[in-house]
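# attaching a predicted model along with its sequence, questions to come.
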Amino acid sequence: MRLFVHHRTEYRFSEPQQRVVQLLRLTPGSHEGQNVVDWHIDVACDARLKRSRDGYGNEVTMLYVDGPIERIGLTVTGEVLTIDRAGLVSGTPEPLPPVFFTQTTALTAPCSAIRDFAHGIEAAGGNALDRIHRLNHALYEYLQFGPRHDSADRTAAETFEAGNGVCRDFAHVFIAAARLIGFPARYVSGHFYRPETEAAEYNSAHGWAEAYVEDYGWIAFDPANDICPHDAYVRVATGLDYRDAAPVSGQRVGGGHELLEIGVRVGLSQTQIQTQS
């Protein structure tokens, strides 16, 4: 599948800022099943961009803007060619061993209820692949998907207690439970093409998880949709949890408050549409 991505981010400040520094995890990498055809980051002000790779192997861009500045507009556009590999992830930069992704973070710390839930998955038996697929489906059945009206980071324990959440929340519970039953697991940020919503803009990118399964390697799971990510997904960044893979993070020097607007649109590229025609 050939997909296009349009990601718009705009910051407005109530007072002029002296300096703004942002870490952008907005650029996907090429690997087996995903080939980046074209990708651009445009900034609607005077800015310096420095590209590099972080400790997780993600392609990152540092954005530096000197003030006074009252508004920053970022536009990310690109095309990615994807192939359905049934969730199997390979050919990605892997600077860290799988065991690194067994450690707990504040967002993925399990509570006693998650421990009981995970141990129930394990007690049902089966091989490793059976157990991790069972976990993905069980979370889809247990949690209700629904938009949240705040952008605060919610822990896996809070999500499990509430019984609902957004894709990011589902992924954190999956990661917490997977690590409990012996699977290294990590968070993934990216995009998900839904044909039924192609004309709409959404205020967030998609998030899912990956678990390391012996004899298979890393496998992607999306408990919010009860599937293994396929060719409708664009994988961008990974980390121990959302904070390590968030599309944009940073700091500013200046008073006042900021207003953030984000719009993401994912669809078929014109080349794909013409081929289908």
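Sure, I can see it. Numbers count the residues shown, from 1 in each chain.

# from now on I want contacts and neighbour counts done on CA atoms only, so please keep to that.
Fine.

# identify the residues contacting the residue nearest in space to the middle of the chain.
Residue closest to the average C-alpha location in the chain (C-alpha atoms, centre = their mean): residue 189, at 1.2 Å. Shown in contact with residue 189 (C-alpha atoms under 8 Å, 6 or more residues apart in numbering): 205-208, 235-238, 242, 245-247.

# how far away is it from residue 129?
23 Å (C-alpha to C-alpha, to the nearest Å).

# same check, this time on residue 33
21 Å.

# second structure follows, compare the two:
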Amino acid sequence: MILTVHHVTRYSYDAPVRGLVQSHRLTPASHAGQRVIDWSVQVSNGIRGGCFRDGAGDMFESWSVTGPVTEVEVSVMGRVETSDQLGVLRGHREMVDPTCYLRDTPLTHPGGTIRALAAEAQGREPLQVAHHLAARVAEEIVWTPGATEAGTTATEALARGKGVCQDHAHTLIAAARHAGMPARYIAGYMVADGTQDAAHAWAEVFVAGLGWVGFDAANRCCPDDRYIRLASGFDAQDAAPIRGSARGGGGEVLDVTVAVHQAQQ
């Protein structure tokens, strides 16, 4: 199907900033499951810098804004043709050895409850292990907006039993890594009614003989043609589509709107 994306991120400052620099991973790469038809990223009063594809196959682009400014808007619009690959990432160009994704981060360090969850999957085939862990994470963490924060760890989310897609992804990643399977965080988009206040996230687990397979524990499924894959990383902080810093100024207010719809064909 063809999906349309309109994603706006607005930064407001209570005092003018002298300028800011940002690194974006806001342009999806084409692979077997998605083909970019047209795509545009614009930054208000922004100066576009360099662009490159990193070792994980993600597209990076730098931007800078010269102040003084009190508001900066990052606007993303585009169309992507998607197809259902049963969750398997095919045709994605990358050079990173999957085993590097066995490394823990503070957000994905496995506490005792996560280690116990991973132990339940012992004795199964690798793909069965990944499916089992995704199902268990979905059972243990109830989708509850506002129940966690950006810095909530996988162990904390599992203990609370509530969270959002970031928490589902972090917990599945932590459990899979503890079970000896490389796993990474994916930021992207998913078709939804109306508008959302954030992009979507899920996990990919590396299955020997098959490759990277996506698991969206929050929605109890593997990514299909309703999804657009945007960026990857060890955790949500590492895979953030926008990273940057501002010089000077005071408090910052962030407002995000995301609309992803199926286009009329």
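Sure, I can see it. The shown structure was predicted, so the numbers you read here are calculated from the model rather than taken from an experiment.

# which of the contacts of residue 189 of the first structure fall within strands?
The members of those that map onto strands under DSSP state E are 206-208, 235-238.

# buried residues, stretch 205-224 of the first structure. List them.
For stretch 205-224 of the first structure, a neighbour-count test (16 or more other C-alpha atoms under 10 Å) marks 205-213, 218-224 as buried.

# one more: stretch 100-111 of the first structure?
So stretch 100-111 of the first structure, judged by 16+ other C-alpha under 10 Å, has buried residues 101-102, 104, 107-111.

# repeat that for stretch 232-239 of the second structure.
Buried, per 16+ other C-alpha under 10 Å, within stretch 232-239 of the second structure: 232-236, 239.

# that stretch maps to which residues in the first structure?
Residue correspondence for stretch 232-239 of the second structure in the first structure, counting by TM-score structural alignment: residues 238-245.

# so who does residue 61 of the second structure touch?
Contacts of residue 61 of the second structure by C-alpha under 8 Å, 6+ apart are 23-25, 48-52.

# in the first structure, which of those residues still touch?
Under the criterion both residues aligned by TM-score structural alignment, their matches' C-alpha atoms under 8 Å, those that remain in contact after alignment to the first structure are 23-25, 49-52.

# hmm, which two among these are most spread apart?
25 and 49 (13.1 Å; C-alpha to C-alpha).

# residues in contact with the closest residue to residue 229 of the second structure other than its chain neighbours?
Nearest residue to residue 229 of the second structure in three dimensions, chain neighbours excluded: residue 188, at 4.7 Å (C-alpha to C-alpha, 6 or more residues apart in numbering). Applying C-alpha under 8 Å, 6+ apart to residue 188 of the second structure gives the contacts 199-201, 227-231.

# from residue 21 of the first structure, how far out is the residue mapped onto residue 188 of the second structure from the first structure?
Mapped onto the first structure by TM-score structural alignment, residue 188 of the second structure lines up with residue 190. Distance, residue 190 of the first structure to residue 21 of the first structure, by C-alpha to C-alpha: 22 Å.

# neighbour count winner among residue 33 and residue 129 of the first structure?
Neighbour count, other C-alpha atoms under 10 Å: between residue 33 of the first structure and residue 129, residue 33 has more, with 20 against 14.

# so that one sits against residue 82, correct?
Yes. Using C-alpha atoms under 8 Å, residue 33 of the first structure makes contact with residue 82 at a distance of 5.3 Å.

# all helices of the first structure, in order?
All helices of the first structure, identified by DSSP state H, fall at 112-123, 128-142, 156-162, 167-180, 242-245, 270-276.

# nearest to residue 264 of the first structure, out of the ones you listed?
Of all the helices of the first structure, helix 167-180 comes closest under C-alpha to C-alpha, at 15.1 Å.

# could you list every helix and strand in contact with the closest one?
The contact analysis (3 or more C-alpha pairs under 8 Å, 6 or more residues apart in numbering; DSSP states H and E) places helix 167-180 of the first structure against helix 112-123, helix 128-142, helix 156-162, strand 185-192, strand 206-213.

# average offset of the second one relative to the second structure?
By mean C-alpha distance after the TM-score superposition for the first structure, the fitted helix 128-142 of the first structure averages 1.1 Å away from its aligned residues in the second structure.

# what about the residue lying closest to residue 96 of the first structure once chain neighbours are set aside, how many neighbours?
Spatial nearest neighbour of residue 96 of the first structure, chain neighbours left out: residue 56 (6.8 Å); criterion: C-alpha to C-alpha, 6+ apart. Neighbour count for residue 56 of the first structure, taken as other C-alpha under 10 Å: 16.

# what's the spacing between residue 98 of the second structure and residue 181 of the second structure?
Look at residue 98 of the second structure and residue 181 of the second structure: by C-alpha to C-alpha, they are 9 Å apart.

# coming back round to it: nearest to residue 269 of the first structure, of the buried residues of stretch 100-111 of the first structure?
residue 101 (34.7 Å).

# I figured that closest one hits residue 180, correct?
No. Using C-alpha under 8 Å, residue 101 of the first structure is not in contact with residue 180, being 11.6 Å away.

# returning to that earlier point: just send the ones in strands among the contacts of residue 189 of the first structure back as JSON lines, with distance to residue 260 of the first structure too.
As requested, these are exported to JSON lines (distance: C-alpha to C-alpha, whole Å):
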{"residue": "206", "distance to residue 260 of the first structure": "18"}
{"residue": "207", "distance to residue 260 of the first structure": "19"}
{"residue": "208", "distance to residue 260 of the first structure": "23"}
{"residue": "235", "distance to residue 260 of the first structure": "23"}
{"residue": "236", "distance to residue 260 of the first structure": "21"}
{"residue": "237", "distance to residue 260 of the first structure": "21"}
{"residue": "238", "distance to residue 260 of the first structure": "23"}
